[in-house]
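Q: Sequence and predicted structure, then a few things I'm wondering about:
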Amino acid sequence: MDEQVLRSLIKWPNVPDCYGWLALDRRGQWRMRDEFAQQHQLPGQVINHQGLKEFIARNYASDDQDRFFFQNGPQRVFITLDATPWIVRINSNNEGLQFTTQCHNTIEPRAAFSDELGNIYIAGSIYPAPYKEQNASSFTHGAHMSVALLHDHDLDQFSELAKLHQAACSFAGTWTWQEKQLPLDPIHSDELASRFHFIPKPSNQSSV
């Protein structure tokens, strides 16, 4: 997290939190949602400014209620999640394929899940570990199992790695990642938030 952000938290500790104005969509895009967008249930305007996107990514964190937010200087901007806290793409580097999040972290996968709509979710450890709130002006790296929606542009590539069979409400099977066989299990999309501990629509009414 940016040093100037941490300093501002100490200098201005009681700035009101912001809810509903920033969202992460299913393609890993940050969206600004003004009052009109919120009132009419619209997705909001995609943020295209590269500097702002990088600033959000560097200062992305979660609190002790599993709500994700962007620490914008002294103000905490809670994020509405269209799917999961992380959206991943399959990228390649000198060592082979890797999963990269919208914040440029990588995920070391342990499993994958397929929901009732055919979406694929990657579960694993995120590196570098994301920030977790320690107290009002302090953060630690919260290494834990998390989940990320696979970008829909990469579904075909993932299918080449997988061996599937029909399950009750989705697909199950195995998939190969860096010469390891990993499970691919069915899940219902409604189970994701409770299973992987995140709040899709944070509010000032705690974890609702």
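A: Thanks, I have it. Nothing here was measured: the structure is a model prediction, and the numbers come from that model.

Q: Could you use CA atoms for every contact and neighbour count after this?
A: Noted.

Q: packing partners for the strand or helix carrying Ala23?
A: Assessed by DSSP states H and E, Ala23 sits inside strand 18-24. On a contact count with 3 or more C-alpha pairs under 8 Å, 6 or more residues apart in numbering; DSSP states H and E, strand 18-24 meets strand 30-32, helix 35-39, strand 75-81.

Q: what about versus this one:
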Amino acid sequence: MDDIVRQAIAKWPNVPHCYGWLGLDARGSWYMRDDRVQAAGPFPHAKGAVLRHAKLIDFIHRNYERDDAGCWFFQNGPQRVYVELEAAPWVLRLAGDGQVETHTQRRVQVERTLVDEQGRLFAETDAGLGLVHTLDMHVAAEWVDSGRWQPETIAARELPERFGFVPSPAAAKPGTHAAAAR
């Protein structure tokens, strides 16, 4: 976490959390979701505007964390901005040299791999669960063919509970319209 963020938290410790305004899609892109987009439906059905500002994205990456309940958030100064996840907390990029990196450029170690009923390939890593980026499926296929990876079958609906993440903190937050609809 950036020092400036820690200082802001210390200066303003009681800033309310923000829900529903930021989404991470299955390709590692961040989406800003204003009131109009949120009213149009849940993420990823209604995505919003893709973020393209490199410095803002780098700031989000440096301050992207998980809380004790399994909700992922971006610490924006004193405010936690909870993230709506399309598939998993991490989107993984694979390199031909065997390295695996998250969408935030964090190197990770793969502990096991899983494939869901849609054919999506996930990896359990030392940082948590990640979805393999679609552009890297050719590398993943080579790793599976060589026996380096041996994916287990899993139902997509089981992933959040099994790997301890909350896909929609906004829907899980007590007292919200989305939580009341469940």
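A: Nice, I can see it. This is a predicted model, so every value here is computed, not measured.

Q: The strand holding Ala23 of structure 1 against structure 2, how far on average?
A: With mean C-alpha distance after the TM-score superposition for structure 1, strand 18-24 of structure 1 departs from structure 2 by a mean of 0.3 Å once superposed.

Q: what do we get in structure 2 for Lys53 of structure 1?
A: Under the alignment (TM-score structural alignment), Lys53 of structure 1 pairs with Ile57 in structure 2.

Q: Not including adjacent chain positions, what is the nearest residue to that match?
A: Leu51 (7.3 Å; C-alpha to C-alpha, 6 or more residues apart in numbering).

Q: any idea how far that neighbour lies from Gly23 of structure 2?
A: 10 Å (C-alpha to C-alpha, to the nearest Å).

Q: One more: Asp116 of structure 2?
A: 22 Å.

Q: For those two, indicate the residue with more neighbours.
A: Gly23 (30 against 17; other C-alpha atoms under 10 Å).

Q: That one: what's it in contact with?
A: Gly23 of structure 2 makes contacts with 30-33, 43-44, 47, 83-86, as judged by C-alpha atoms under 8 Å, 6 or more residues apart in numbering.

Q: for Gln41 of structure 1, helix, strand, or coil?
A: coil (DSSP: H, G, I helix; E, B strand; the rest coil).

Q: That one: neighbouring residues, count only.
A: Per other C-alpha under 10 Å, the neighbour tally for Gln41 of structure 1 reads 10.

Q: circling back: need the contact list for the residue nearest to Ile57 of structure 2.
A: 29-32, 57.

Q: what's the answer for Asp116 of structure 2, then?
A: Contacts of Asp116 of structure 2 (C-alpha under 8 Å, 6+ apart): 153-156.

Q: Which residue ranges of structure 2 form strands?
A: Secondary structure of structure 2 (DSSP state E): strands at 18-24, 30-32, 49-50, 64-66, 72-76, 79-85, 90-94, 100-102, 107-108, 110-115, 121-125, 128-132, 152-153.

Q: possible to save these as a markdown table with distance to Ile4 of structure 2?
A: As requested, the strands of structure 2 are arranged in a markdown table below (distance: least, C-alpha to C-alpha, whole Å):
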| stretch | distance to Ile4 of structure 2 |
| --- | --- |
| strand 18-24 | 19 |
| strand 30-32 | 22 |
| strand 49-50 | 25 |
| strand 64-66 | 14 |
| strand 72-76 | 10 |
| strand 79-85 | 12 |
| strand 90-94 | 25 |
| strand 100-102 | 24 |
| strand 107-108 | 24 |
| strand 110-115 | 32 |
| strand 121-125 | 29 |
| strand 128-132 | 26 |
| strand 152-153 | 42 |
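
Q: so which of the ones you listed comes closest to Glu142 of structure 2?
A: strand 90-94 (11.1 Å; C-alpha to C-alpha).

Q: If I take that closest one and strand 18-24, what angle do their directions form?
A: With axes from the mean of the first three to the mean of the last three C-alpha atoms, to 10 degrees defining the directions, strand 90-94 of structure 2 sits at 20 degrees from strand 18-24.

Q: Strand 90-94 of structure 2 aligns to what range in structure 1?
A: So strand 90-94 of structure 2 sits over residues 86-90 in structure 1, by TM-score structural alignment.

Q: Next, the contact list for the closest residue to Thr100 of structure 1 other than its chain neighbours, please.
A: Take Thr100 of structure 1 and drop its neighbours on the chain: the residue closest to it by C-alpha to C-alpha, 6+ apart is Thr106, 4.6 Å away. With contact set as C-alpha under 8 Å, 6+ apart, Thr106 of structure 1 has these partners: 98-100, 126-128.

Q: and if you look at Asp34 of structure 2?
A: If you count contacts by C-alpha under 8 Å, 6+ apart, then Asp34 of structure 2 has 21, 48 around it.

Q: any idea how far it is from Asp25 of structure 2?
A: Taking C-alpha to C-alpha, one finds Asp34 of structure 2 at 16 Å from Asp25 of structure 2.
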